[in-house]
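**Student:** model this:
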Amino acid sequence: MAFADESSQNNGDYRSISMIVISEEHCNEINDKLNEILAEYDLNPKNFKWNKFNSKNKVNALEKFLKYLFRLIFDNLVFIHTIIWDIHDSRHEIVGRDDTENLSRMYYKLIKNFAKDKLKNGDILTIFPDRNNSIDWNRIEEILLNDGIVNTEELSFCTVEFSKVSINESNTDENTLIQIADIFAGMTRTSYDDYEKYEQWLNRHQQSLFPNENLNKLQISGRERHRFMIYEFVDKHCKHRSWSVSLKEKKGFYTFDKFKPLNFWFYQPQHDEDKAPVKNDK
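**Tutor:** Below you'll find the model as predicted:
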């Protein structure tokens, strides 16, 4: 089972989608653990979103949950794949770009690549994306089917083909785990927006030894400080787990090895004709 959400559909320099994939037998356990931690920190699940990380209490709750989740990721019981794109690259900086259609295509790319790399014969991936009325999920399913994301079962009297991917639009009231996709999508996107300032914040430890006038003047909001704490936490745990994740390489979260269970995929144009869709070009 998988839960998906996007961050920044129509604004900002970077856009992202994250999908958390969990073996079905562990979904209830992970959901219960998340709700247990939220209750411990007296947090409303509906407010446990990346754009609402405005307190140290939420940071502490997320770090506790991530410690638990990273153990499951290490054991290949959970996968988190995030795709991020820059609207100023050669694919996206075009006149008349259709951001809604482009978001659909990026969902397709993310799902297709996960299915091709991770699904084995007989696997079926049921995805619960957060509700987005602008996306035609049935159309994405059809494209995946036509693109060969299928299972073939040989029966005594015929051959049956069925989709390996099923998409069921949902929301956080029905599936709290969508919040985790929201957090990873948001965290990935803002890590690119924030990187220069984050790096300065990270160097704060050197201030006492090497006074720096620019660092002393650095203005950081409470919301930024809380985000930076999470970047640092995730970066350290990724290095400890040898997941080939870097913040510095692309100035935002990036995974060198796409086969790692925690994959931050910075999408780059594949060739000169790889262009985002434009309006009335579907």
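**Student:** make it CA atoms for all contacts and neighbour counts henceforth
**Tutor:** OK.
**Student:** can you say which helix or strand has Leu62 in it?
**Tutor:** Taking DSSP states H and E as the definition, one finds Leu62 inside helix 56-74.
**Student:** helices or strands up against that helix?
**Tutor:** Helix 56-74 sits against helix 24-40, strand 78-86, helix 222-240, with contacts defined as 3 or more C-alpha pairs under 8 Å, 6 or more residues apart in numbering; DSSP states H and E.
**Student:** for the longest one, name the packing helices and strands.
**Tutor:** It stands for helix 222-240. On a contact count with 3+ C-alpha pairs under 8 Å, 6+ apart, helix 222-240 meets helix 56-74, helix 178-202, strand 245-246.
**Student:** how far off helix 56-74 does the second one point, in degrees?
**Tutor:** It stands for helix 178-202. Compare the direction of helix 178-202 with that of helix 56-74 by axes from the mean of the first three to the mean of the last three C-alpha atoms, to 10 degrees and you get 110 degrees.
**Student:** now helix 178-202: buried residues?
**Tutor:** The neighbour-count check on helix 178-202 (16 or more other C-alpha atoms under 10 Å) flags 178-192, 194-195, 197-198, 201 as buried.
**Student:** quick one: contacts of that helix?
**Tutor:** For helix 178-202, the surrounding residues in contact (C-alpha atoms under 8 Å, 6 or more residues apart in numbering) are 3-7, 13-20, 45, 48-51, 82, 84, 128-130, 171-172, 215, 218, 227-228, 231, 247, 251-253, 264.
**Student:** another for comparison:
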Amino acid sequence: MSIKFLEPSHEDSNSRQPTHIAFTDESQYNVGRFGGLGMVSLRYSDLHSVVTDLTAILQASNLTEFKWNKLRSARERFAALKLVEFAVKKASTKNLRLDILTWDTHDSRHTVVNRDDIANLHRMYHHLFKNVMRERWSNDATWLLYPDEHTAMKWHEVDFHLGNVSHRLHATPNLFKPYSLVDLERVFNIREIKPCQSSQEPLIQLVDLFTGMAVYSRSEYEKYSVWQTTNDEQMSLLELIQPSVNELSRGEQEKCHVLNDFKKHCEVKKLGVSLQSSQGLRTFNPQNPINFWWYAPQHELDKAPTRQKQRS
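**Tutor:** Below is the predicted model:
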């Protein structure tokens, strides 16, 4: 069976029902210092109840769609706090996983001339598939994948981008071997890929929240630290010398509030998520059900792909 690309509304009664399902979204893959890619994964049998609960949260919050980058008011904050609480509860009872991969464009892998950010995103998807679908769930799981339809990922070109890398780096022992589009079904047991609108899928909105929060925690940690100190009603020496660092926008304050609340939920559930010590959300045990994974170069030859120069 080859992978099918279906519109969200398409019904295929002849396809084999998957055992697991995953939703993906990315954040700032080509802007700023840090990029992020997130996946929420769960058993297919849990899908209906999870979506029902998430829909109820959004409706009660009077939101048609939640987006991290639009978090600027109390209404969005209250919705985000409810979504965070729900996700932590479901993850702690192993009803779902959240795996968020972030990368630093200032590291040795990404500081290359003419970097191809879309091809690099393809590589990151590969790493996410390998580490979640193959290593965090049972080996015989069969998958249905729902990426945000507005993703920069070009699914039909995966073979082109990753296939070339596979040939070039095949002999490198400590580097993950990328897979072609054909291999997604064979290696990862992905039966169908259904790009869909985030406004129609609450679980994509949940991924958007956690991926956005992960990137924000790394790129704007200093702002969070200032916010936390201010809200703890403590005055640091830095604030006395540079009071301007306290001037956070309304959106930044709301985001910091959500980040801080999430940290507290993780502490209560003992989920092993670090924030202060790493100056950004990070999970040191990838087996944990909420895993913030910082990509690190795997080998000295592990370099981000570059755009080929056009011939004159």
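**Student:** how alike are these chains, TM-score-wise?
**Tutor:** TM-score of the superposed chains, computed with TM-score structural alignment, normalised by the length of structure 1, equals 0.87; 269 aligned residues with a C-alpha RMSD of 2.5 Å.
**Student:** just name the most buried of the helices and strands packed on helix 56-74 of structure 1.
**Tutor:** Mean neighbour count (mean count of other C-alpha atoms under 10 Å) peaks for strand 78-86 among those, with a mean of 23.
**Student:** in structure 2, point out the residues matching that strand.
**Tutor:** The alignment of strand 78-86 of structure 1 onto structure 2 (TM-score structural alignment) spans residues 96-104.
**Student:** figure out how far that stretch is from the centre of its chain.
**Tutor:** 4 Å (C-alpha atoms, centre = their mean, to the nearest Å).
**Student:** and stretch 191-201 of structure 2, by the same measure?
**Tutor:** On C-alpha atoms, centre = their mean, the centre of stretch 191-201 of structure 2 falls 15 Å from that of its chain.
**Student:** quote the end-to-end distance of that stretch.
**Tutor:** End-to-end span of stretch 191-201 of structure 2 (C-alpha to C-alpha, to the nearest Å): 19 Å.
**Student:** check which residues of it are buried.
**Tutor:** For stretch 191-201 of structure 2, burial by neighbour count (16+ other C-alpha under 10 Å) applies to 191-198, 201.
**Student:** between all of the residues you listed, which two are separated the most?
**Tutor:** Using C-alpha to C-alpha, the two most remote members of these are Arg191 and Ser198, lying 20.7 Å apart.
**Student:** quick check: Thr126 of structure 1 is in a helix.
**Tutor:** No. Under DSSP: H, G, I helix; E, B strand; the rest coil, Thr126 of structure 1 sits outside any helix and is assigned strand.
**Student:** quick one: what's aligned to it in structure 2?
**Tutor:** Taking TM-score structural alignment, Thr126 of structure 1 has Leu144 as its aligned residue in structure 2.
**Student:** so its match touches Lys4, yeah?
**Tutor:** No. Using C-alpha atoms under 8 Å, Leu144 of structure 2 is not in contact with Lys4; the gap is 9.9 Å.
**Student:** shared neighbours of these two, anything?
**Tutor:** 191-194.
**Student:** name the nearest of those residues relative to Leu81 of structure 2.
**Tutor:** Nearest member of those to Leu81 of structure 2, counting by C-alpha to C-alpha, is Lys194, at 28.5 Å.
**Student:** surely the closest one and Tyr146 touch.
**Tutor:** Yes. Here Lys194 of structure 2 reaches Tyr146: they are 5.0 Å apart, a contact under C-alpha under 8 Å.
**Student:** residue in structure 2 paired with Tyr16 of structure 1?
**Tutor:** Not quite, residue 16 of structure 1 is Ser, not Tyr. Residue pairing (TM-score structural alignment): Ser16 of structure 1 is matched to Gly36 of structure 2.
**Student:** quick one: the helix or strand encompassing that match to structure 1 mean distance?
**Tutor:** Counting by DSSP H and E, the element that carries Gly36 of structure 2 is strand 34-43. Following superposition, strand 34-43 of structure 2 is found to deviate from structure 1 by 0.7 Å on average (mean C-alpha distance after the TM-score superposition for structure 1).
**Student:** what's that strand in contact with?
**Tutor:** With contact meaning C-alpha under 8 Å, 6+ apart, strand 34-43 of structure 2 is reached by 19-29, 95-105, 124-125, 128, 203-204, 206-208, 210-212, 214-215, 218-219.
**Student:** quick check: angle from that strand to helix 74-92?
**Tutor:** Using the same axes, to 10 degrees: strand 34-43 of structure 2 against helix 74-92 is 50 degrees.
**Student:** strand 34-43 of structure 2 to helix 47-60, inter-axis angle?
**Tutor:** Using the same axes, to 10 degrees: strand 34-43 of structure 2 against helix 47-60 is 130 degrees.
**Student:** run the chain-centre distance for strand 34-43 of structure 2.
**Tutor:** That offset, for strand 34-43 of structure 2, works out to 3 Å (C-alpha atoms, centre = their mean).
**Student:** same thing with stretch 63-79 of structure 1?
**Tutor:** The answer for stretch 63-79 of structure 1 is 15 Å, by C-alpha atoms, centre = their mean.
**Student:** buried ones in that stretch, by neighbour count?
**Tutor:** Using 16+ other C-alpha under 10 Å as the test for burial, stretch 63-79 of structure 1 gives 65-66, 69-70, 72-74, 77-79.
**Student:** and what of stretch 64-76 of structure 2?
**Tutor:** 65-68, 71-72, 76.
**Student:** again with stretch 11-22 of structure 1
**Tutor:** Under the neighbour-count criterion of 16+ other C-alpha under 10 Å, stretch 11-22 of structure 1 has 14-22 buried.
**Student:** before we move on, back to that, among the helices and strands packed on helix 56-74 of structure 1, which is nearest Gln268 of structure 1?
**Tutor:** Evaluated with C-alpha to C-alpha, the helices and strands packed on helix 56-74 of structure 1 place strand 78-86 nearest to Gln268 of structure 1, the distance being 7.2 Å.
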